[in-house]
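[1] structure for the following, please:
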Amino acid sequence: MGKKIGIVAFTLELCITLALCEYYSKTHPVSPKQQVVTNLHFFFHDTLTSPNASAVLIAKPTLTGDDSSSPSPFGSLLATDDPLTLGPDPNSELIGNARGMYVSSGKHVPTLTMYVDFGFTSGKFNGSSITVFSRNPIMDKERELAVVGGRGRFRMATGVALLNTYSVNLTNGDAIVEYNVTVYHY
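    Alright, predicted model coming up:
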């Protein structure tokens, strides 16, 4: 009998506790911030060759086809710490780094799936970043990638990055890519 009373008391206490508890906090009225649109223009330098490689192979597939001559064959995973500059010249002003990874995800058409954080280290956006997670069909001269987030001045960012290949070495994979990014943030 005592065991039944204990179970009933515990059940009653649990029901009351659950009824009074909430898994969220109440919404407090705030002054909504106005959404801001920022346009960014910079160059991304992806270098696979030594001694100054900024992208390195971290996983390689077992190949059965003849595409092994590619610098990043289908299934390759690379980590990046690519410089971002104001101009296409690698010696132009450094404004940040693109850190993340990409996988060669196109079996028949060279395509990268990129997860990269573009962190800015100078100027108005110093300490802020935007994040891109998107498919990049690298053989297209112009392409569009999704901006899916950000931090700092780009908190809650969304947008689009329009890419234009400035130069590419098809033998070793080194590339310079122009980015025109439209970012919506608060």
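
[2] from here on, just use CA atoms for contacts and neighbour counts.
    Will do.

[3] quick check: residue 96 touching residue 81?
    No - at 9.7 Å, residue 96 and residue 81 do not qualify as touching, with contact defined as Cα atoms under 8 Å.

[4] and this one, so I can compare the two:
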Amino acid sequence: MAALFYISIISLLFSSLSGKLEDDFPAEVDAKVLGFRKEKLTHFRVYWHDILGGQKPTSIRIIYPPSNVSASSSFGMVSMIDNPLTVGPELKSKLVGRAQGFYASASQEELCFLMTMNFVFDEGKYNGSTITVMGRNAVFNKVREMPVIGGSGLFRFARGYVEARTHTFDPKTGDATVEYNVYVLHY
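    Next up is the predicted model:
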């Protein structure tokens, strides 16, 4: 059934092209064929839980910084994440998705991460949709802003930004809960 749907979409897409692809590069496409509607702005708040230890860590350090790098910046460190996204700051609050990707310490002077992650939603009408965030996260700033660079599902052609605020941080374990306010334009 799904294959038939995709074949129909592809044939509609090609029939909407003005001329042959090899003759008309690039070719215009009827936006309605791709499901474009009126663009809307959606705001939501999720809590991102970065758990480094315990029985089931959600963040795993895969590259450690070289020994000659300042401990205050951890320059070169890379961690893969599969962090829970919840509606409240407590880990036991309702799970609405996961943040999957990585963060890497990208500054020699301060603790500042390059964040590259997908917010993968599995709740309600957004189930199966994703938002891609990629940007600079200076973790000791009260508010950090990072761009939304795309998405899938209901967030196809998404753009916008997120604001990150540390809710809690445990210096002993390194565990953190971060509030993400997401502002995303999508169709």
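
[5] one step back: more neighbours, residue 96 and residue 81 of structure 1?
    Set residue 96 of structure 1 next to residue 81 and count neighbours by other Cα atoms under 10 Å: residue 96 wins out with 25 against 21.

[6] how near is that one to residue 127 of structure 1?
    9 Å (Cα to Cα, to the nearest Å).

[7] what is in contact with those two at once?
    Common neighbours of residue 96 of structure 1 and residue 127 (criterion: Cα atoms under 8 Å, 6 or more residues apart in numbering): 119-121.

[8] got a list of contacts for stretch 86-101 of structure 2?
    45-49, 80-85, 116-123, 167, 177, 179.

[9] show the buried residues in the residues you listed.
    Neighbour-count burial (16 or more other Cα atoms under 10 Å) is assigned, among these, to 45-49, 80-85, 116-122, 177, 179.

[10] residue 9 of structure 1: which element?
    For residue 9 of structure 1, the host element (DSSP states H and E) is helix 2-20.

[11] what stretch of structure 2 lies opposite the helix or strand following that helix in the alignment?
    Going down the chain from helix 2-20 of structure 1, the next helix or strand is strand 36-46, by DSSP H and E. Using TM-score structural alignment, the residues of structure 2 aligned to strand 36-46 of structure 1 are 40-50.

[12] mean deviation of that stretch from structure 1?
    Compared with structure 1 after the fit, stretch 40-50 of structure 2 shows a mean deviation of 0.6 Å (mean Cα distance after the TM-score superposition for structure 1).

[13] from the rest of the structure, what touches that stretch?
    58-59, 81, 83-89, 91, 99, 175-187.

[14] likewise for stretch 127-144 of structure 2?
    With contacts defined as Cα under 8 Å, 6+ apart, stretch 127-144 of structure 2 is touched by 110-122, 145-155, 158, 161-166.

[15] start to end distance for that stretch?
    Rule used - Cα to Cα; the end-to-end distance of stretch 127-144 of structure 2 is 27 Å.

[16] please apply the same query to stretch 131-150 of structure 2.
    In stretch 131-150 of structure 2, first residue to last residue: 6 Å (Cα to Cα).

[17] pull out the buried positions in it.
    131-138, 144-150.
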